[in-house]
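# Need a 3D model of the sequence below.
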Amino acid sequence: MDKTIVKGMQVLEALVAAQQPIGVSELARQVGLTKSNVHRYLQTFIALGYATAADSRYSATLKIWQQGAKVIERLDLRRTIRPIMDQLARATLETVHLAISDGADVIYIDKAEGVHSVRAFSEIGERAPTHCSATGKIFLAYHPTALRETLEHPLRTYSPRTITDPDTLVAAVEAVRAAGIAINRGEWEAAVGGVAAPVWGPDNQIIAAMGLALPLSRFGEENSTVLIAQVRAAAAQASRTLGASVSQIEGEARLVA
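Okay, the predicted model is just below:
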């Protein structure tokens, strides 16, 4: 066990538990450390956004709550939406992902496996780049900061089909926003395709993206229309389950004629 991390967490937990802003001396007494050590930890927490200081007294910020809320949200989200994901996997026979936004990436927080012996491989907790994955493009279209954070750095090439030009990506994102659906045909992994749709919450904010991942050999023109409709319907059902408004679901889930 790393004693430095343990001591730092003791300081942070004591700061969170304090009913009012607290000084270094009192905090050091509570955790049994020297004032210099506590002061060093506090400066680190301030730099990371977990603490704030005023008049030589320290308080925890809401960043602690924000991180905990993300964990709670993920657990409730998975439990609520998993039956819909299972239903979609049975209907399409393909692997279904549930992803959330994390800056220039998305994170797969759940999946329902397809039944084909040859299928797209993925793991819960795996990250995917937003600019070349179907679930990622959903967040670029609807999340308030995902596109900006993605464009802060050069767009990495993953396959010959990866979009690396910022203007081209912006145009692609606008098309996703207009259609309410995102498609990936070998942009991240050359032989893998995907289709995804947004999952909305009761406050009309995007909560997650639900999508299929499948080999491009099974994602041809003849079946893509059906798969798109199935993903769209499943994501809309998930949104309704989470309490999203009908106007939000219907307004953001229109196909472009």
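# hey, let's count contacts and neighbours off CA atoms from now on
Will do.
# Give me the distance from the longest helix belonging to the chain to the chain's centre.
Counting residues, the longest helix in the chain under DSSP state H turns out to be helix 63-92. The chain centroid and the centroid of helix 63-92 are separated by 11 Å, computed with Cα atoms, centre = their mean, to the nearest Å.
# Ok, stretch 43-52 next?
Taking Cα atoms, centre = their mean, the mean C-alpha location of stretch 43-52 is offset from the chain mean by 24 Å.
# List the buried residues in it.
Buried positions in stretch 43-52, judged by neighbour count with 16 or more other Cα atoms under 10 Å: 45, 46, 50, 51, 52.
# repeat for stretch 232-247
232-242, 244-245.
# what's near enough to touch residue 99?
The contact partners of residue 99, by Cα atoms under 8 Å, 6 or more residues apart in numbering, come to 106, 107, 108, 109, 110, 135, 208, 209, 210.
# Look at it and tell me its secondary structure.
At residue 99, secondary structure determined by DSSP: H, G, I helix; E, B strand; the rest coil is strand.
# what does the one 10 residues further on give?
For residue 109, the secondary-structure state derived from three-state DSSP is strand.
# isn't it right up against residue 101?
No: here residue 109 lies out of contact with residue 101, judged by Cα atoms under 8 Å, at a distance of 10.3 Å.
# quick one: which of these two has more around it?
When neighbours are counted by other Cα atoms under 10 Å, residue 101 comes out ahead of the other of residue 109 and residue 101, with 24 against 19.
# next SSE after the helix or strand residue 15 falls within?
Using DSSP states H and E, residue 15 maps to helix 3-17. Of the helices and strands lying after helix 3-17 in sequence (DSSP H and E), the nearest is strand 22-23.
# Sequence B follows; please return its structure for comparison with A:
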Amino acid sequence: MSVASPAAPVRDDRAAIDKAVSLLTSFGAQASTGVGVSELARRSGLSKSTAFRVLGMLERNGVVERTGKGYRLGERLHELGTSVYAPGQDHVRDLLIPFLTDLYGMTRETVHLAVLHGTEVVYLAKLYGHRNLPVPSRIGGRMPAHCTAVGKALLAYDEDAAEEALTAPLRRFTATTLADPGDLSLELRRVRQEGIAYDEGEAKPGLHCIAVPIMGRTGRPVAALSVAGAAGRLEAGAHASALRRVAAAASREVSRLRLVR
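Prediction:
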């Protein structure tokens, strides 16, 4: 009578996890609207019976949920995602959303609200502008701080985060990305002097952004606001003025409510 190897359950568990991840990443843009089992099986390279079985396990754990004849991503995934962010971000987002809305009304461009998490920025909110321009940011998504306007606006006033960013390898996304620590240090100094940060195609060619920090009572930033648009079309002067006004009002509200930072 043969005895199962102690390593066998580990291999089986790993295979199950691989299948689950393949299914979850197969939802794509239809994550909230739903996808049928046959289509998910096709996208993930699994048989329909295997996809159905794994989806059943995910459903029991709240990771996916039924919608008609298909499935969509469930609440549990959102809870797991937000748990890795800094505490209090929901409160920051809810407090500052009205100011983001004001900024959108002034510019009609794509606008962002973001916070710093280590040496990355986390986008808490985004409103799309009237002009269709693909922007790599997404709500809940992250980007390295050094290649974004919001990131530089936040790093400039956070000494610890700036030091960490300057001593780590700086990934180059485009030809204009500040991938040299000396160049980035000079840029952060300029941001502190002028109170405004720029991204001139550093995250994506042809995409320009300008950003300002929202300051807390202790002189450290709580979050940052940005305006994004196509290079050559973004009205930097007018938008900088709108950004400064909205950020100043948001900073006053943060101080009034004694939000810690």
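# Helices of the stretch 151-261 of the second structure, residue ranges please.
Under the criterion DSSP state H, counting those that start in this stretch, the stretch 151-261 of the second structure carries helices at the ranges 159-167, 181-194, 236-256.
# highest average neighbour count across the ones you listed?
Mean neighbour counts were taken over the helices of the stretch 151-261 of the second structure using mean count of other Cα atoms under 10 Å, and the top value, a mean of 18, falls to helix 236-256.
# what residues does that helix touch?
With Cα under 8 Å, 6+ apart, helix 236-256 of the second structure has contacts from 96, 99, 102-103, 106-107, 196, 210-217, 224-227.
# Distance-wise, check the residue most central in space within the second structure relative to residue 109 of the second structure.
When Cα atoms, centre = their mean is applied to the second structure, the residue found nearest the centroid is residue 141 (2.4 Å). According to Cα to Cα, to the nearest Å, residue 141 of the second structure and residue 109 of the second structure sit 19 Å apart.
# that older thread, which residues are in contact with the residue nearest to the centre of the second structure?
With contacts taken as Cα under 8 Å, 6+ apart, residue 141 of the second structure has the following neighbours: 122, 123.
# Now check it against the first structure: what is it aligned to?
Using TM-score structural alignment to pair residues, one finds that residue 141 of the second structure aligns to residue 126 in the first structure.
# Contacts for the helix or strand harbouring residue 247 of the first structure, please.
Element membership for residue 247 of the first structure (DSSP H and E) is helix 246-251. Residues outside helix 246-251 of the first structure that contact it (Cα under 8 Å, 6+ apart): 200, 204, 236, 239, 240.
# thinking again about what came up before, the longest helix of the first structure to helix 3-17, inter-axis angle?
Taking axes from the mean of the first three to the mean of the last three Cα atoms, to 10 degrees, one finds that helix 63-92 of the first structure is oriented at 100 degrees with respect to helix 3-17.
# who are the neighbours of helix 63-92 of the first structure, in terms of helices and strands?
Under the contact definition 3 or more Cα pairs under 8 Å, 6 or more residues apart in numbering; DSSP states H and E, helix 63-92 of the first structure sits against strand 95-102, strand 105-112, helix 221-241.
# mind putting the ones you listed in JSON lines, distance to residue 159 of the first structure included?
Below are those laid out as JSON lines (distance: least, Cα to Cα, whole Å):
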{"stretch": "strand 95-102", "distance to residue 159 of the first structure": "21"}
{"stretch": "strand 105-112", "distance to residue 159 of the first structure": "17"}
{"stretch": "helix 221-241", "distance to residue 159 of the first structure": "21"}
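# Minimum distance to residue 10 of the first structure: which of the ones you listed has it?
With Cα to Cα, the closest approach to residue 10 of the first structure among these belongs to strand 95-102: 27.3 Å.
# That closest one maps to which residues in the second structure?
The counterpart of strand 95-102 of the first structure in the second structure, using TM-score structural alignment, spans residues 110-117.
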